[in-house]
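In: Next comes the sequence, and after it the predicted model I'd like to discuss.
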Amino acid sequence: MTQARPRHGPRGLTWLVGGRLAMTAANAGLMLLAALVFMDGATFGSFAIAISLQIVASRAVLLGLDQGVVRLHTVAQDRTEPVRAAVSIAGGLGVVLLLLGAIVAPLQLGTVRWPIVVAVALGAVGSAWFDLGCAIVLARLRYRAAGLLTAAMPSVRLGVTLAACSATHDDSLLPIVAYGAATFGAGVVLLGAVVRRFGWHAGTEMCGRELHYTKWVGMSDAATVLSQVLALLVLKRCGQDAEAGRFAFAMQAVQVFVAMFVAFYQSLLPRAARLGGIDAVPIFLRQSLRMAFRLALACAVAACVAALVLPMVLEVLRPELTAFGPGFLGLSAFAVVMFFEAPLGVICQYLLRPRLHLLALLVRCAAVGGLALWLVPGNGALGAGLAQFGGGVLGAMALLWLVLGALHEAKGPRACAAS
């Protein structure tokens, strides 16, 4: 009987968490320096918008291929074929987006200037290609390499962008283009290395199969992002701008926990893809939930410390944000729930049923939205934090019910054969 021994588990998780925390620190440092030192208010606003659009567009190019390639390459007869299919699809979508950017950039789109369009197109394609390259490295259980790549790219991008900031005036858009160009360069280099190693040509059947699988993963990514911003949108809709500002700051403060969750999920995915059989799932879940408990406990302690220390710092720097604590604690509790949800999400991938995870995320979205509409009008940021936490709990319960049902269904034929 195959056992789910996490040969690279804790050590691999350490590398991935370290890489994600380094990425978070580099990105946060860049935004802080840009806002306080190098850019005026209008330019920084354009910079923040360009980065947000880049993230959204990169998800459209990636289309869940980063997770799909990790799972599908373990079930294909030729394990390199899913890699080549993912490279072909992401490469084609990236070229389409670049051509679209080249067409749109010369046009006058209201207040949107052409450097922003160029930065979004370059950055989105580069980010998608880089993430896919890291996923392919991770699929081969190269945890250290994946962690180092995750840390290196934003550090190089930080240096390139700050160099552009130093060479221009505070109202120049050149740093925005430099940010996108650095991201694009990193993506081209990493995906080029993958193409040299595995090639890029894949059959239409494999490409179709990969797209059919990853469409659910892509929709799950979109639902995840939506569930994380719904409460903030309700705050804005209710006209509570001051509360929305505090809650937005709290959302930025919990990005460290989100980075740890992403690293944890990424470390579990290749291990789940290599489970020898359905009988190995309980062992995998026990081991993963123990790791989830440790990470959740560390985040809970860190959140309590931050809730005590940060208000004293903000009292000096930004007094209007000192009351961010209630929303921050609610979001931190939401992040803690996500750690326990991660092993269940990767089991959906192991069962080749990613739509189950999407269904649970839709439950989470509906719950967060409904609770926010109920709690926010009278409680502000506190109500938004409670809505995030309550929606997270209900979504996790829905995922647990769906996964248990799928596991029972998968074991059914084996039980009948044994009897």
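Out: Yep, it's here.
In: C-alpha only now, for contacts and for neighbours.
Out: OK.
In: any idea which helix or strand carries the closest residue to Cys304 other than its chain neighbours?
Out: Leaving out its chain neighbours, the residue that sits closest to Cys304 by CA to CA, 6 or more residues apart in numbering is Leu329, at 7.7 Å. Assigned by DSSP states H and E, Leu329 belongs to helix 325-350.
In: so how far is the helix or strand that contains Leu269 off the chain centroid?
Out: Assigned by DSSP H and E, Leu269 falls within helix 255-273. Between the centre of helix 255-273 and the centre of its host chain there is 9 Å, according to CA atoms, centre = their mean, to the nearest Å.
In: Show me what whichever helix or strand comes after that helix is packed up against.
Out: Note on helix 255-273: by DSSP H and E, the next helix or strand toward the C-terminus is helix 281-317. The helices and strands touching helix 281-317, judged by 3 or more CA pairs under 8 Å, 6 or more residues apart in numbering; DSSP states H and E, are helix 255-273, helix 325-350.
In: let's bring in a second one:
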Amino acid sequence: MKDDTLKKLKILAESAKYDVSCSSSGTVRRNVKGGVGNTVGGIGICHSFAEDGRCISLLKVMLTNYCIYDCAYCINRRTNDIPRATLSVSELVDLTMEFYKRNYIEGLFLSSGVVRNPDYTMERLVRVVKDLRTVHRFNGYIHLKSIPGASRELVDEAGLYADRMSVNIEIPNEASLKLLAPEKDHESVYRPMGYIQQGVLESAEERKKHRHAPRFVPAGQSTQMIVGATGESDRDILHLSSALYGRPTMRRVYYSGYVAVNTYDPRLPALKQPPLVRENRLYQADWLMRFYQFKVEEIVDETHPDLDLEVDPKLAWALRHPEQFPVDVNRAEYERILRVPGIGVKSARLIVCSRRFGRLTSFDLKKMGCVMKRAQYFITCGELEAKGVNELYPERVRSLLVQSKSRKKQNDGQLTLLFKEEPA
């Protein structure tokens, strides 16, 4: 690799690190005769983990970090004095192929700053993925960021070569977006989202008629929102996420805790560190909506517009609704068992299947993966004699669980300190 190309790569990889919307693709792109590589069962993800525990790596890079926009929250904003670089289409294609052949990566995550106009930038991105697929016969995973405001023709062409596409909303509220990024609006984001959705649905219909019809963005689309840069409540954010998940092709909504990269801008909050706990709680709430059959208003409402930072959203809901408990795991339906703190989707399914062959005890639940330290206050089963949430009252249960969590953190910290001191 030439020194100049390596220098560009370092700059552009650093500029791309704030985009967190890399995840399991859920796509299958098998190798073909004369092709290079494959993507099977979600393999090809940036710094994530496969089901067997392997760490998967993805070349995460920008085509350029020059940008015509001056968004207050972005490190690559036009007025920032930072190192700038641009990779040519051929340079980026060659980098990807060389890294892949050396087994450094298993795919490509490609984004870009906007230069000249959205269509000019999108056209260059399309050229990269098209060359990889058609010229170099690359069958690895490709996640492509669509440029807000790009034309439908370019989005449609990009979808033929990418496994997943995404358009970042960034700021959940239109007024807040106008404050921090006056040159942008939500319409320019939702429009390409609609193009991607329509392309996926049309492709699915076409493949029902013709088995070998080309696939369009087989892993669907994703988006990202910045958390903490503006004053939206968690309720506002989750309502938007719920609406996005109503789209048939939306696979993931990512939440990125605001990082103060432009501290000089008075429009931005003065945060000492990113709101990582809040970010984590939003992901947990997102999981409840997608896999635990929770509605937004059950997680957050007018009385509680923000998530509890001390306990996870599922436990917070259970403490607010003690009338729903205890749940008899030997008799209750699956949906009720799923709402018990400490019992996940896999454990709930195992409970429903196993209780047909005998009465379950707390020992059985532990073997199934239930976290009995939490679940014991919300269930009845076999010989379990622990007092429930109604006998101890929600405030007492909350206090016990928070104290238990604090003690665990202290013990973990002591063990870490012990191990750090040992080498000396």
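Out: Yes, it's here. None of the values given here were measured: they were computed from a predicted structure.
In: what TM-score do we get after superposing?
Out: Here the superposed chains carry a TM-score of 0.30, computed using TM-score structural alignment, normalised by the length of the first structure; 220 aligned residues with a CA RMSD of 7.5 Å.
In: Next secondary structure element downstream of the helix holding Leu329 of the first structure?
Out: Heading C-terminal from helix 325-350 of the first structure (DSSP H and E), you reach helix 355-379.
In: Hmm, Gly18 of the first structure is touching Ala146, no?
Out: No - counting by CA atoms under 8 Å, Gly18 of the first structure sits too far from Ala146 to count as a contact (10.5 Å).
In: out of the two, which sits in the more crowded spot?
Out: Ala146 (25 against 20; other CA atoms under 10 Å).
In: quick one: what helix or strand has that one in it?
Out: Counting by DSSP H and E, Ala146 of the first structure is part of helix 143-166.
In: go on, Ala26 of the first structure?
Out: For Ala26 of the first structure, the host element (DSSP H and E) is helix 9-33.
In: got a list of contacts for that helix?
Out: Residues from elsewhere that reach helix 9-33 of the first structure (CA atoms under 8 Å, 6 or more residues apart in numbering): 143-144, 146-155, 158, 162, 255-256, 259-260, 262-264, 266-268.
In: what comes up buried for stretch 193-206 of the second structure?
Out: Met193, Tyr195, Ile196, Gln197, Gln198, Gly199, Val200, Ser203, Ala204 (16 or more other CA atoms under 10 Å).
In: List just the nearest of those to Leu282 of the second structure.
Out: Lowest distance from Leu282 of the second structure to those (CA to CA) belongs to Met193, with 22.3 Å.
In: any idea how far the closest one lies from Glu421 of the second structure?
Out: 52 Å (CA to CA, to the nearest Å).
In: repeat for Phe99 of the second structure
Out: Distance of Phe99 of the second structure to Glu421 of the second structure, given as CA to CA: 39 Å.
In: and those two? which has more neighbours close in?
Out: Neighbours per residue (other CA under 10 Å) separate Phe99 of the second structure from Glu421, with Phe99 holding more: 15 against 9.
In: Check which helix or strand that one maps to.
Out: Assigned by DSSP H and E, Phe99 of the second structure belongs to helix 89-101.
In: Neighbours of Arg336 of the second structure, how many?
Out: Arg336 of the second structure, neighbours per other CA under 10 Å, totals 15.
In: separation between it and Val327 of the second structure?
Out: In terms of CA to CA, Arg336 of the second structure sits 7 Å off from Val327 of the second structure.
In: before we move on, what about Ala158 of the second structure?
Out: Distance from Ala158 of the second structure to Val327 of the second structure, counting by CA to CA: 50 Å.
In: Comparing the two, which residue is more hemmed in?
Out: A count of neighbours by other CA under 10 Å puts Ala158 above the other of Ala158 of the second structure and Val327, at 27 against 19.
In: Verify the stated contact: that one with Arg124.
Out: No - with contact defined as CA under 8 Å, Ala158 of the second structure and Arg124 do not form a contacting pair (10.4 Å).
In: Quickly find the element holding Tyr254 of the second structure.
Out: strand 250-257.
In: just Arg235 of the second structure next, same as before
Out: Assigned by DSSP H and E, Arg235 of the second structure belongs to helix 234-245.
In: again with Trp287 of the second structure
Out: Per DSSP H and E: helix 276-291 holds Trp287 of the second structure.
In: and that helix with helix 234-245, angle?
Out: Calculated by axes from the mean of the first three to the mean of the last three CA atoms, to 10 degrees, helix 276-291 of the second structure forms an angle of 40 degrees with helix 234-245.
In: Of all the residues in the very next helix or strand once past helix 276-291 of the second structure, which ones are buried?
Out: Once helix 276-291 of the second structure ends, the next helix or strand along the chain (criterion: DSSP H and E) is helix 296-299. Residues of helix 296-299 of the second structure classed as buried: Val296, Ile299 (neighbour count, 16+ other CA under 10 Å).
In: now for the longest helix along the second structure, which elements pack on it?
Out: Assignment by DSSP state H gives helix 394-421 as the longest helix of the second structure. Helix 394-421 of the second structure sits against helix 313-320, with contacts defined as 3+ CA pairs under 8 Å, 6+ apart.
In: hang on, Arg222 of the first structure in a helix?
Out: That one is not Arg; residue 222 of the first structure is Ala. Yes - under DSSP: H, G, I helix; E, B strand; the rest coil, Ala222 of the first structure falls within a helix.
In: From the opening residue of stretch 315-334 of the first structure to its closing one, how far?
Out: 26 Å.
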